[in-house]
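Asker: here are the coordinates; sequence isn't available:
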């Protein structure tokens, strides 16, 4: 009998700010399948490698499934009573500013709304900040200075309608691959020019027409130079500037003082003057120009100035709010924009209102019936954790984020969490942060919760549940409302579901709003449950009278007191904490192609781990020679704030005196390999966004004497090793181990991992010199359960065959048992090699075979084995493989 068809649920991806639509369904065997939603206007059916693997992230391994108090399972009533009592008592004794919330762009808008309402409206403090502070706070501040409100004026169609796209501080190919593929498709049709401004030669830069590898922190100088060039070239839109803006003369004076010539800009930015001139002339000559920027601009002690330097160039030319024109901030998280809408940042009020306006404070107070509303901005992220560490914040609630890893100066953050009197963590999974929780609350995850998110183009979409809540997990909005009721605020938190919260959020957006605030979704203030369930993606504003707009500012009207946009005069400042003789390398950090934040979801998916399975420190060849480093060496990296260790990768992507360490590695996946402990807590004076793209470091080679690999079904947290990292594979995990002890000592340390299998069949071998050790455990069914290989540095055999045995769980043949300790299959088996295309699980060796068979382009590779034909984020790497093969053939 044929199985009945299972309905697909239309929802939204929980990763980056592109906000792709997803069709998800639970198959009859209980697994989850996903595909892109062809009707969603963000992605039209496409998904990146992370999105395609969403169905593999919904398992319950590692999930928090019940409340815990002091590490012991508790009832919801006991946990919520304790949270409410401790927060109430702390406020009563020390005042409202003695408590704080630290929330996340992973929350849905409805979750964000009630958390903000509770803290600002009823506890009476603005001490609620978000990990989006680390993502786009400088954009918020820059928008408000220039436009009067936090507005992204453009939409994704502008990527396709522009003739010039400037990608500044944005590795779009990896971080926002779907809109990047939309851009490349448009380039094939209309010849769009792409300029990439980034210190690294990223996958995005590989595809660009011009790469400007600026020195870290010199973006203001580059764009001030552009503004000065536009004035010298008579490209200023005099009519637009005179009628719709103010402040150009002062901004031009600052730009001219900074950038008297193209040559001075080139020297100050570390660029070739010809490349700078080409960029300036291209921008001046191309009306349909869009500048897309992301964390490379925002994450800086001068991030707000960088944002305004970019916006100034678009205002000066009138290139804003029209097709293919404008400054466009792309966010890193799925609901960073939604958090901005509800006031999730400590210096904001809900519905784009501000603490700087007494009228705004009174408006929100009246709407919420909250006379005790906060009347001043609260602590921003860096200061919030400092306050937790020194005792000013005595009760802290963290929701859906992992600051013990992701915050700068993360060692100090961990010390603050340990010192804080009372820490509550709501999350779906155990993280480095949950270890510090006095109360741990199980939250609903993607696929289980219901609400809305807003993407980078202001498009609101629904996330819908298609899985039951596991264990005792609850949605974040319900957890917050339950605590609020216990604190005595039940009248304001009597919501019966996310639709009711969304209605109130929409009503507040239009309350006493006669057009002063562009954020207005009043059309949904009366949305019914059925309408909410069937909600289709829409860009705000959508006012109560039904008026809506996709692009904004095309009419030249801005939400300022006089309706004019404002040029902000900015100057290039000295780079904070410049490199010197003691720390001569500038360390940058950012995302890997297939990973997300601290890897709590993606780190458990084998195909997402396979492209970059361990933390690597990228350095330039010149620096490798200077510091006697080679590929695969273990290096220690020290900054004024902390220490990390990672293996070295010599890369042509890095400029000399620079290095790159990915942001993702937490204590769950490696030993002391995170970028957070190294990063400076210095922050932008306007936005409070910390500098994550530059910190001076010293890099030293570690004298590794031995290395090992443990292939096992067990999830472990190794201790006692100089360095280790963990990679998930089919059937279990691979642990890379190494040490500075002598090999025999390393063997003794590594053998401790085999203790658990002493009751089962254990095969062991140690060579005569005591330098090589091999062990394998065989389970009761005759399958390999674990294998450990230890050798002097550089002498480990391949582990591909052993990994395949772990995944298959098939009883070993006699020949396989004989060969087990060698690590080599008795029958030659081809290896696909390191995964290059995660969408279709295509390895480097398969691509090499296709090149040898005659494929000479990325397109031909795609036709032959599909690699690079989905999200396209691997195309630059495929091209490198092709180019290297050509060079080898020519030798």
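Answerer: That came through, no problem. Please read all numbers here as calculations on a predicted model, not as lab measurements.

Asker: use CA for all of it now, contacts and neighbours both
Answerer: Fine.

Asker: Please report the residue range of the longest helix in the chain.
Answerer: helix 76-94 (DSSP state H).

Asker: Residues in contact with the helix or strand that comes right after it: which ones?
Answerer: With elements assigned by DSSP states H and E, the helix or strand that comes after helix 76-94 is strand 99-103. Under the criterion C-alpha atoms under 8 Å, 6 or more residues apart in numbering, residues 87, 90-91, 112, 119, 125, 127-131, 344, 381, 384, 393-401 lie in contact with strand 99-103.

Asker: Taking helix 76-94 as reference, get the angle to strand 99-103.
Answerer: 130 degrees (axes from the mean of the first three to the mean of the last three C-alpha atoms, to 10 degrees).

Asker: Flag every buried residue along the next helix-or-strand element following strand 99-103.
Answerer: Per DSSP H and E, the first helix or strand lying C-terminal to strand 99-103 is helix 109-116. For helix 109-116, the neighbour count (16 or more other C-alpha atoms under 10 Å) marks 109, 110, 111, 112, 113, 114, 115, 116 as buried.

Asker: what about versus this one:
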């Protein structure tokens, strides 16, 4: 059985994967030799084989919706670029790229735009998740350098988790921390988050902080450390700016009372955290989007870094500020300069760097200033300033804030080019030219994870249709623009070698990013490259703490930084409240983010029925007290409204949600739901330094949504929904190849039977039941004794079990009782489990039964009995809840 070692295409943990192929069967397992995961995979990773079908793939180039040849499509893109540049200049062209690209594709995109088109208008969707961290690192260290690695999480004595639901967003790191705590119970974990998330289950302390107030907390910590003399004076000699940073902290957070008031916490909670941080040598502060996605995200990052610099807790095992990135290759994008305010190889727009990059590329142009960041880039398109945009491997009509404005921006453009693997997305609907790219499992290249570790993604599938690598597509456009000599690449390794060469070009230890030690790789060595952390220098540089050809586990152990002075820089922080605060009209705070089993806009994970068993409809988490005050019922339909738009989904009661706040996942799109693109509600307000949007703090209101009718359809095949007649609908891929549609409408047909026949065909034979008095309607289409379609309509959400009905589709022949039950509404009352463990497809009823019959008392015992919780572990908090052991 052929075996391929590759890397997961989801989050920035960068897990190693082994893909085994035998005829049409693909088996995915974790790579026990990979230092990021040591064989563990999360539910998404373990389900990758279920997402590889070609049923929705973009397989051929298209121009204006018609299949084309590559020659015609590439000619079209190049000629239109040339025309627009001639008429409007290079700044009228823009690229919007993605952390889903491999480093090689990323590199060519940045080189083409900044070196040969001559504009810096290339930005990446990583702007949405990690640009505040990048900016904070550069202010403090003079470089975009992650100091530590994953081993520090296992060696720490205290881990402060702030703004990160690690259990669901980075499950493998969560498991590494969980395992470390099990081995060393004295490891202390503090979770700082407005929500009580599954991550808080492993925490000794949860601080339910006021949304957006993190800067006050860490400023207060810095002042506390100074007042109580918990500073590393020797290390402070290698820093600058401490005095002014301390003064700012004193002025804004000079007392525990002040910090507690700003953060909405008890003074005792603040003191306990501060004393614990002060008394513990090995401290890692691990943070993610709760810190970054803010109009003051960069300042929050630096407020964290300030505390580590003040105590010298950086560059040594078990300590340091640690940002975990959201995408598989967000770090690779930072390396190649795919953000609008960077040049390649971690260089900037200062004259020395510009000259160096231009000399290396032998390019006719290098922009003199940064380009437009993501939000400004699309705003410029809406104004008609950007005439052509090339979007690669991302779906901005779903993911960007004020998402409806992105539709308007794309509609304004003279040319929209989209390179993607999916034929139909919210964004491809606006494309003039569609270019089919290779997907995960088909393409070759490298990615870099959150700990600076470069790993290979390797192909184990044949390229379908006429799909091509991203670097190939970009190179062929560049050649048509007249740059054949400068873009001669024939394989991914050609691009990688050039990327490595640029990183070491005239470096001599002056820049942090250096992988020139990989430059001599042969083709075979590139194919067999094992995971390695940069910098990887040709010779070990003492001044850069580069570990030479073996890579570098940690940075800054030598107290050398990349600022002009060589010293770390404290940053004076004046904390700010979020840009938009609740008011009488919009009294609640909307927080958006990820859920456990889905990824970004669901174009990949939405193909796996298993991953949709845990959560399959868009929902809003709300505290029961807020719901009671607004007359909202659990699991009922609700409408959320902001100044920009509305959203429809289910209310989900949870006492772990902070009163006054809502949480809504980011994943649903117009391909699988009617009105659930939550980013359409988010204000496009950004951090003035990083350009990262404030996804965590949008003022909204929520109200019951009471349609005239609700219902659902189950079908053996996808159905053409009359979406214009449905106010609420969600399309769900269920197990056993059954399609499920949840529906609701504000207008009720006079005759359901006529409506059904009109929508789905009068030639179908239906068993029907209708009760006009109660508004109930049920029908079923049975073909050759087997259930083909069933439809249930009512006046509220009280409808039969969907999962139970799905089991009827597996029957070879329906019994008379089962036929009758479809009409009486009794079908499916013995429900299947609601899936708890997506890795092993284990539901809550199975767990409850095992607990009762076997007397199980711990999650470990559940794991031994059922396997639940033994893989990625992100279901462990729910298993604890079933055991009745929630803290």
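Answerer: Received, thanks. Owing to the predicted nature of the structure, the values given are computational and were not obtained by experimental measurement.

Asker: just to revisit the earlier point, so the longest helix of structure 1 matches what in structure 2?
Answerer: The alignment of helix 76-94 of structure 1 onto structure 2 (TM-score structural alignment) spans residues 70-88.

Asker: chain center to the matching stretch: distance?
Answerer: How far stretch 70-88 of structure 2 lies from its chain's middle: 33 Å, per C-alpha atoms, centre = their mean, to the nearest Å.

Asker: same check, this time on stretch 473-492 of structure 1
Answerer: Mean C-alpha position of stretch 473-492 of structure 1 versus that of the full chain (C-alpha atoms, centre = their mean) differs by 29 Å.

Asker: how long is that stretch end to end?
Answerer: Start-to-end span of stretch 473-492 of structure 1 (C-alpha to C-alpha, to the nearest Å) is 23 Å.

Asker: Repeat that for stretch 739-754 of structure 1.
Answerer: Stretch 739-754 of structure 1 has its terminal residues 18 Å apart, counting by C-alpha to C-alpha.

Asker: which residues sit against that stretch?
Answerer: Contacts for stretch 739-754 of structure 1 (C-alpha under 8 Å, 6+ apart): 702-708, 720-723, 738, 770-773, 775, 777, 788, 790-792.

Asker: So which of those residues belong to strands?
Answerer: Within the contacts of stretch 739-754 of structure 1, residues falling in strands by DSSP state E are 706, 707, 708, 723, 738, 773, 775, 777, 788, 790, 791, 792.

Asker: of those residues, closest to residue 98 of structure 1?
Answerer: Nearest to residue 98 of structure 1, judged by C-alpha to C-alpha, of these is residue 723 at 39.0 Å.

Asker: what's the counterpart of the closest one in structure 2?
Answerer: Under the alignment (TM-score structural alignment), residue 723 of structure 1 maps onto residue 728 of structure 2.

Asker: residues contacting that match?
Answerer: Here residue 728 of structure 2 is in contact with 648, 673, 674, 675, 742, 743, 744, 745 (C-alpha under 8 Å, 6+ apart).

Asker: Then residue 762 of structure 1?
Answerer: So, once contact is read as C-alpha under 8 Å, 6+ apart, residue 762 of structure 1 ends up touching 775, 776, 777, 778.

Asker: That one -> structure 2?
Answerer: Aligning on TM-score structural alignment places residue 762 of structure 1 opposite residue 766 in structure 2.

Asker: Equivalent analysis for residue 441 of structure 1, please.
Answerer: Counting by TM-score structural alignment, residue 441 of structure 1 corresponds to residue 435 in structure 2.

Asker: what secondary structure does its match sit in?
Answerer: strand (DSSP: H, G, I helix; E, B strand; the rest coil).

Asker: and if you look at residue 454 of structure 2?
Answerer: What three-state DSSP gives for residue 454 of structure 2 is strand.

Asker: ok, whatever residue of structure 2 lines up with residue 313 of structure 1 to residue 573 of structure 2 distance?
Answerer: Matched across to structure 2, residue 313 of structure 1 falls on residue 307, judged by TM-score structural alignment. Counting by C-alpha to C-alpha, the gap from residue 307 of structure 2 to residue 573 of structure 2 is 12 Å.

Asker: Which stretches in the stretch 501-650 of structure 2 count as helices?
Answerer: For the stretch 501-650 of structure 2, the helices defined by DSSP state H, counting those that start in this stretch occupy 523-527, 624-629.
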